[in-house]
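> build me a model:
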Amino acid sequence: MTRFARVPGAVLDETGLQHVGNPHVEQRALAAGTAVAPLGDRRVLAVSGDDRLSWLDSLASQALTHLAPGESTELLVLDPKGHIEHAASVIDDGETTWLIVDAGDAEGLLGWLLRMRFRLRVAPRDASDEFAVVGGTRAAVEKLDVAAPGGVPLVWHDPWPGIGVGGWAYSVVDPHPAAVRDWAEALVSRSEEERIADAASRGELALAGLVAADALRVAAWRPRWSREVDEKALPHELDWLRTAVHLEKGCYRGQETVAKVHNLGHPPRRLVALDLDGSEGALPAPGAAVRLGDDVVGAVTSAARHHEDGPIALALVRRTTPVDATLTVDADDARVAAAQEVIVPPEAGATASVPRLTRLSRRPQVQ
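You can find the predicted model right below:
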């Protein structure tokens, strides 16, 4: 990612390009499709072999056996108790299944896949040295020289917040804040990544950084493995049954818990969106305590400054936290007031039908 250091205004860290001077302007450009974001915090895994789709289907929460070339989906790998261990965005080109994963999860997921091969015709490998990931609107990333080693352009179109076949939505908010969201991630060769950096350094291509991309994600209530997932996380808590779980597919590790919580119980925590008081100026760090009065009822998973909504966050709180309570969040040495918006309602799980609610966001609603 150091190749982007020559882009005017570039600020980088070990995860990649953070911004190029103004994250708010970059957010608008990303959403409008006039900029792309090099996603240095992603890695690429490849699984080749004739058995790859049926094999992944047997291991993960998603139905993959009949995934068509070019079709986008995502999967979760769960532990025996249904907790999320790994997550991946998935696209197949007819010859190879490509997994886009958070950098911190790549080694663990690849190691687990290698241990689970047995005698099947599958060959997982890390393809990150060959390919980089670039994000933006579908039209914006498809203007790049997208990798197509199997003849199918490797562009993953984020299915969020749609409800996939066999999926289930817990959010009762209508319209969903991501109802018109357009997000895609393209695999490009490392030489194309170099060309992108050169074009940006000459002012011929607009770039956005990870700060802008993450702010749009938080505003869309979109969970990520590196942020919303801890050792206790269940897909139900994050409304991730929408796009990453097929409730009617065959057996996989953790399926019993998924079915039991969905049909008979309630997830112990629920994801909420927080509209933070911006007067303090402080933005809470991931892991910051969320309080009801003096009692800690949860923790921040992600926080961002959105170009329209101001300071916002996602947090996991106890299921029993009152939905109309004004919470506070620890930030530096202060407590910041936080108005919550329900993502996963307390009734999620055993109660299959709950009334839909109108959004409370300050952003214009989709008509």
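> drop to CA atoms for contacts and neighbour counts, all remaining ones
Noted.
> in stretch 56-69, which residues are buried?
Going by neighbour count (16 or more other CA atoms under 10 Å), the buried part of stretch 56-69 is 56-64, 67, 69.
> now do that stretch: distance to the chain's middle.
19 Å (CA atoms, centre = their mean, to the nearest Å).
> can you tell me what sits against that stretch?
The contact list for stretch 56-69, computed with CA atoms under 8 Å, 6 or more residues apart in numbering, reads 53-54, 74-78, 91-94, 152, 244-246, 249-253, 255.
> would you show me how to pick out the buried ones of the residues you listed in ChimeraX?
Paste this into ChimeraX to select the buried members of the contacts of stretch 56-69, with burial taken from 16+ other CA under 10 Å:
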select :53,74,75,76,77,78,91,92,93,94,152,244,245,246,252,253,255
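> residues in contact with the strand ranked longest in the chain?
Across the chain, the strand with the greatest residue count (assigned by DSSP state E) is strand 295-306. By CA under 8 Å, 6+ apart, the residues outside strand 295-306 that reach it are 24, 27, 211, 214-216, 218-219, 227-228, 283-291, 311-318, 321, 329.
> could you also give me the structure for this next sequence, so I can compare it with the first?
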Amino acid sequence: MATDYSGVPGAVADERGLRHVGGPLAEQRALVAGRAVAPLGDRRVLTVSGEDRLSWLDSLSSQSLTHLAPGVGTETLILDPQGRVEHAASIVDDGETAWLLVDESDAAGLATWLTKMRFRLRVEVRDRSDDLAIVGGTAAAVAALTAVGPTGTPVRWRDPWPDVSPGGWGYAVVEPHPGADRDWSEAVVTLAELDEIVAAAARGEIALAGRDAVDALRVAAWRPRVSADADERALPHELDWMRTAVHLSKGCYRGQETVAKVHNLGHPPRRLVALQLDGSDSVLPAPGDVVRAGETEVGAITSVALHYEDGPIALAIVKRSAPTDVDLVVDTSDGPVSAAQEVVVPRDAGATASVPRLPRLGRRAASS
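The predicted model follows:
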């Protein structure tokens, strides 16, 4: 049953949950400061239980999971035989159950695929989306939310981004990384607890933020999301996802050969860029809008947001050959929008990745 936000002042919700509570820019500030939490209606919960759960997930995915300690969060990717991203999951284990927090659009497909891959191993896959929900915020903000794990271990996943995880590799060469101060966690709660959180917000006891604010903070941190930034051709290298979701020296898994070949011998054919958009005409692009260098089409927008400090921003996937030293243009339904680009994945990422660290572009103050 959908959560009822009608009692929360300013709340705007849809089939994907709470979009905002009237002020996405203020909500971003509240999230960063730990003064608000965000019900994540576009996220779902899967569980994998059984003695073989971690070694089994390890054998199927890009991350080293066999010895994942209880309460430690990481993430992993399911790749196709050509190394392309098919599914993504944030993972935390409580000692008895592996909890997979996934995008809504990816949940059913991932659950079906995992179920088909059980064979005779001692694992059980369940989709818990009908009785559990996810709430996000800073680590401190979600710390008070009730754990639902059977062992009593809090079911809270802390985002490792943008730190390079053991066995990972970071391609972004800008310092400081825009996600360096990112403090983001997601907690699993019962639907009854979510209703209590919403009721407390209606009484003015706590503050809520919507997914627009959550996504703006993600885009500003250059943090990829499978439902937004990964198309059917996406390689983890192209999104700088090697830093948190891929272990380069673990055992075999589907797609590993391509991951190793691109990283060690070649270059990803496309690359992620961050765009600071010209906001003078108050025009925001949409995902899928064409990105040009001069008159040449070089890629497309994947995510776009209005950030409380940086103003209008976006992520885009462009050809590896796209020039890095020119401003780009985004073709929107309301006309072209100029965009200053910041290189996330360098053109020489992979075999010859050895470029100096670059200073970040200056921030712009956004009017609220």
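> related to what we said a few turns ago, so which of the buried residues of stretch 56-69 of the first structure are in helices?
If you go by DSSP state H, the buried residues of stretch 56-69 of the first structure have 56-59 in helices.
> show me which of those residues is closest to residue 176 of the first structure.
residue 57 (28.9 Å; CA to CA).
> now the closest one: closest residue in space that isn't a chain neighbour?
Using CA to CA, 6 or more residues apart in numbering and skipping the chain neighbours, the partner closest in space to residue 57 of the first structure is residue 64 (5.0 Å).
> same thing with residue 231 of the first structure?
Using CA to CA, 6+ apart and skipping the chain neighbours, the partner closest in space to residue 231 of the first structure is residue 83 (6.9 Å).
> aligned against the second structure, show me the partner of the one you found.
Aligned counterpart of residue 83 of the first structure in the second structure: residue 84 (TM-score structural alignment).
> measure its match to residue 226 of the second structure for me?
Applying CA to CA, to the nearest Å, the value for residue 84 of the second structure to residue 226 of the second structure is 11 Å.
> give me the more crowded residue out of these two.
Between residue 84 of the second structure and residue 226, counting by other CA atoms under 10 Å, residue 84 is the more crowded of the two (22 against 19).
> quick one: that one from residue 136 of the second structure, how far?
Distance, residue 84 of the second structure to residue 136 of the second structure, by CA to CA: 28 Å.
> also residue 15 of the second structure?
Distance from residue 15 of the second structure to residue 136 of the second structure, by CA to CA: 18 Å.
> these two: which is more packed in?
Taking other CA under 10 Å, residue 15 of the second structure and residue 136 do not tie; residue 136 has more neighbours (24 against 10).
> does the residue of the first structure most remote from its centre count as helix, strand or coil?
Taking CA atoms, centre = their mean, the residue of the first structure most remote from its mean C-alpha position is residue 119, at 32.4 Å. At residue 119 of the first structure the chain is in coil, as set by DSSP: H, G, I helix; E, B strand; the rest coil.
> quick one on the thing from earlier: give me the subset of the contacts of stretch 56-69 of the first structure lying in helices.
Those of the contacts of stretch 56-69 of the first structure lying in helices (DSSP H): 53-54, 244, 255.
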